[in-house]
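>>> Give me a 3D structure for the following:
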Amino acid sequence: MNKISVAIVGCGASGSDIALQLSKTNLFSNLLLLDINPKRTKKLSKKLRSINKKISISTFRIDATNSDSLSKLLLDVDIVINASSPLCNLPIMEACLESGTHYLDLASDPFRYSGIEKGTTIDEQLELNDRFIQENLIAITNTGFSPGLTDIICKHVVNDYSLDSLISVKIHFAEVINSKKLVLSWSPYILLLEVISPPTVFSNGSINEISSQESSRQINFPEPIGKINIRIFNGHPELRTIPDFLDVPVKYIEIGGGMRLNDMQLNDIIVESLCNQIKKSVIVTGDLLSELSKHFESPDEFSDNYRKGIITKEVFTSIIEIKGKKSDKVLEYRAVIQQDLDEIFENIFGSVATFMVSFVPAIIANEIKSGNINQTGVIAPAALDVASDILNKCKIQGLHIDESIKWIN
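As a prediction, the model looks like this:
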């Protein structure tokens, strides 16, 4: 049998919007939806069939940490997109090696967090590099929006402007949500982990902690967001994927963000979750972040909450600023990416955040299927020679990206 399918493991908000992107193409004649929750795959399958009646869709309930069971389902699958937790990265990669399937995921950790299970770091993924090369298989990790599109933009800038080095990469996010309930557009656990943990940057060839005072600043984003307080995040994967996989030296990287939920900014939102926990109990047994996450609405219900009028607004913006050198000249590059949920709601399953996540993995899957990506082994998007093509396809397919450059002698 010729392999003609793509599988998505994890059919939450991000996996659903990736599936929607894939269903718009004619490259894959069938789509395999895998999740531990059969209600998710059934709901997604029904939505996809209403959009594309030609595509064949199969669904299975699967525990993504069970490599043996997963590998049997993947025997006739070209490409797996892992849209589940980083805890599933290694088991799914092992299943791909067994079944002969190319692999993509959305994120991994740049280092191991204290108390978190082994198996989530990029270093552990890189230990499988030689095996993927031996099997002539492609494994591309961290292909979401940030990391993912951010890596693609860095590679595009380095290639298109023939830069010798990058002086700095600054990636800042802002999101505005109006809601009657405590909501986030992506994983509350990940947000809490990145914001409460000590802020980190890449500088002088390594990842380093900075003080909270150094981390906090105010950024002026395009309207309707305007000025918003941001904080440098802890442990964003670009602190590894950009310096490790770009073919030029990188001096400094920071990733940070802020948000406004009604009248609350990011710190207020975290305090609100703590207040709700204290109302419940001041004693927490087990994972503190898991307990705090329970006080937020599930991101998987974001679009349903918007449809019901619980959420009335979401605007997401990212500003990516890159400064690089070419001989004695300095390039200043700036990309502004902004989407409003009101404008795209009819074309997505999740939120603006998951809509933005969906572009790069779907396009990379198409590029692999078309034979335009042949770099075997375990890599990140910053290593892809077709980065500029991927960026251009993101724009064509509806991602609003405004770019500007300035050369300084």
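>>> C-alpha from now on. contacts and neighbour counts both.
Noted.
>>> who's in contact with the residue nearest the centre of the chain?
What sits nearest the mean C-alpha location of the chain, by Cα atoms, centre = their mean, is Gly144, with 2.9 Å. The contact partners of Gly144, by Cα atoms under 8 Å, 6 or more residues apart in numbering, come to Asp105, Leu106, Ala107, Met356, Val357, Ser358, Phe359, Val360, Pro361.
>>> Can you tell me which of those end up in helices?
Of the contacts of Gly144, the ones assigned to helices by DSSP state H are Met356, Val357, Ser358, Phe359, Val360, Pro361.
>>> what about the third one, distance to Ser108?
Right, the one you point to is Ser358. From Ser358 across to Ser108, the span is 17 Å (Cα to Cα, to the nearest Å).
>>> Pull the contacting residues for Val357.
Each residue near Val357 by Cα under 8 Å, 6+ apart is listed here: Ser14, Ile18, Gly144, Phe145, Ser146.
>>> what about 10 Å?
Neighbouring residues of Val357 by Cα atoms under 10 Å, 6 or more residues apart in numbering: 13-15, 17-18, 106, 143-149, 351.
>>> Would you mind listing which of these are buried?
For the contacts of Val357, a burial check counting by 16 or more other Cα atoms under 10 Å picks out 13-15, 17-18, 106, 143-149, 351.
>>> Looking at the residues you listed, which one is closest to Phe233?
Closest to Phe233 out of the buried ones among the contacts of Val357 is Ser146 (11.9 Å), distances taken as Cα to Cα.
>>> Over to that closest one. Which of the three states is it?
What DSSP: H, G, I helix; E, B strand; the rest coil gives for Ser146 is coil.
>>> Please apply the same query to Leu331.
What three-state DSSP gives for Leu331 is strand.
>>> one more to line up against the first:
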Amino acid sequence: MSFNVVILGVGGVGQVCASEVVKKEYLTKLVLADISTKAAEKLAQALRKTSSATIEVCQVDASNTKSVASILDDVNVLLHAGIPEFNYSVMQACVETKTHYIDMASDGPDDLLKQLDWGDQFKQAGVLGIMGLGCDPGFSNIAARYAADQLDTVKSITILDGDNSEVDYEGFCAYFSPQTAIQECLAKPNYWTAKGGLQYYPTPFANKDEFEFPDPIGWLDCYVVEHEEAVTLGKSIGKGCEYVEFRYALHPDFVNTLKVLSYLGLDSKEPINVGGVEVVPRDVVVTTMPKPAELAGKIHGYSCVGAYVKGTKGGQNVELYVYTIANHDEIYEKVGFQATVWQTGVPPVVAVDMIAEGLLTETGCIPPEKIDPVPFLERMQARGMEWYVMKKTSPIIKTA
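Presented below is the predicted three-dimensional model:
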């Protein structure tokens, strides 16, 4: 029985996905698709030396449903590793061709809700759509679900993303998609409460607080940032959950640069006329930045992502931090990637493993926390992405 996979978008994360999926014998054919095929051709040549699967390269425009659908005739799963603004055209292609769909991020909280509303279309097509299955969102959701499953009640969930690294690059850069980094950090930060549902702070870089990450990272300043986890986790987890937020550790220089970009209007996605030429300000900024894949070997330090869940168990207050941590230099020496894109690329491939093994058989559209966390985390660990649990307990103090 054949099992064929398309990876759409062959940047840093897409390259990780490709390098991981070819390790399994279930794979019959891998298609590397991008609007620019240079990186895909180079990667395909390398992968053909290590895999018995057929590896093809196709030029595809992710913004065009027909273009995407044209390569999906015999494909089981499509991994969309491109920018989130093309999610809908790719989803439509998957519905039309009855292809399972996985992406790694949405184009904002409202867009995630709109994507999940495609559930009936995916069910009618008999396929599964998993929205936001990278590291965060993705692993972070599954880590939160795992922690909540250990508890009797859940009070709050905070997703924490911290990195203590330094980079050998003089200039403004981002370790993952620059477009996404600029957009989500300058958007109004969202959070969720049981009483008010999805809510927003009025300005970016809101509610800064200091959190202690596992050694050797330590204490970092973390900001509430726009992210997908707060959209779904509260309702999905239940157990009395009252509050969900995402916090991102941001270096002061990164924050100041983003504030200047925003002040100058250089974060805008709206075209402007410059000397008779239409240009998008944010695209100009992104063009001056290195691609995340180009930073491999230049980042030195640790990246940590996890879910910090507070609740109760057996009459005690319990705090669990379920997390993954990776050293950029060690990951580069081991697999040739920087840790951030590697941590993002492994989880969606684990979902492909579970589909191929018959462990993910449902249809419709789901957020990652709907996946059974135990088999998922087992397979993630088998692929070399370790995960850990920190636990703290205290007695419940009853007040009169």
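>>> between the contacts of Gly144 of structure 1, which has the most around it?
Of all the contacts of Gly144 of structure 1, the highest neighbour tally under other Cα atoms under 10 Å goes to Pro361, namely 30 neighbours.
>>> ok, and the closest non-adjacent residue to it?
Among residues not flanking Pro361 of structure 1 along the chain, Thr143 sits closest, at 5.5 Å (Cα to Cα, 6 or more residues apart in numbering).
>>> Which position in structure 2 pairs with the one you found?
Counting by TM-score structural alignment, Thr143 of structure 1 corresponds to Leu133 in structure 2.
>>> in terms of contact, does that match touch Ala143 like I think?
No - at 12.0 Å, Leu133 of structure 2 does not count as touching Ala143 under the criterion of Cα atoms under 10 Å.
>>> any shared contact partners between those two?
The contact sets of Leu133 of structure 2 and Ala143 overlap at Pro368, Glu369 (Cα under 10 Å, 6+ apart).
>>> State the distance from Pro290 of structure 2 to Gly134 of structure 2.
Plainly put, Pro290 of structure 2 is 21 Å away from Gly134 of structure 2 if you go by Cα to Cα.
>>> same question, Ile7 of structure 2
To Gly134 of structure 2, Ile7 of structure 2 is 14 Å away according to Cα to Cα.
>>> Overlap of the contact sets of those two?
Contacts common to Ile7 of structure 2 and Gly134, judged by Cα under 10 Å, 6+ apart, are Val13, Ala81, Ile102.
>>> of the residues you listed, closest to Asp283 of structure 2?
Ala81 (18.5 Å).
>>> I'd assumed Ser106 was in contact with the closest one.
No - with contact defined as Cα under 10 Å, Ala81 of structure 2 does not reach Ser106; the gap is 11.3 Å.
>>> what sits in contact with each of these two?
Asn87.
>>> Alignment lookup: Ile55 of structure 1 to structure 2.
By TM-score structural alignment, Ile55 of structure 1 lines up with Ala53 in structure 2.
>>> That match: how many residues sit nearby?
Around Ala53 of structure 2 there are 19 residues (other Cα under 10 Å).
>>> Distance-wise, check it relative to Leu78 of structure 2.
Ala53 of structure 2 sits 16 Å away from Leu78 of structure 2, taking Cα to Cα as the criterion.
>>> In three-state terms, how would the equivalent of Asn374 of structure 1 over in structure 2 be classified?
Aligned by TM-score structural alignment, Asn374 of structure 1 pairs with Thr361 of structure 2. Here Thr361 of structure 2 is recorded as coil under three-state DSSP.
>>> Name the nearest of the contacts of Gly144 of structure 1 relative to Ile396 of structure 1.
Nearest to Ile396 of structure 1 among the contacts of Gly144 of structure 1: Phe359, at 10.6 Å, using Cα to Cα.
>>> hang on, the earlier thing: redo the shared contacts of Ile7 and Gly134 of structure 2 as JSON lines? Include distance to Leu113 of structure 2.
What follows is these, written out as JSON lines (distance: Cα to Cα, whole Å):
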{"residue": "Val13", "distance to Leu113 of structure 2": "24"}
{"residue": "Ala81", "distance to Leu113 of structure 2": "19"}
{"residue": "Ile102", "distance to Leu113 of structure 2": "15"}
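>>> Please flag which of the residues you listed sit within strands.
Under the assignment DSSP state E, the shared contacts of Ile7 and Gly134 of structure 2 contribute Ile102 to strands.
>>> Pick out whichever of the shared contacts of Ile7 and Gly134 of structure 2 sits closest to Ile35 of structure 2.
Each of these was scored against Ile35 of structure 2 by Cα to Cα, and Ala81 proved nearest at 12.5 Å.
>>> Just tell me what that closest one corresponds to in structure 1.
For Ala81 of structure 2, the aligned position in structure 1 is Ala83, judged by TM-score structural alignment.
>>> show me what contacts its match?
Counting by Cα under 10 Å, 6+ apart, Ala83 of structure 1 touches 8-16, 18, 34-35, 89, 104-107, 143-144, 358, 361.
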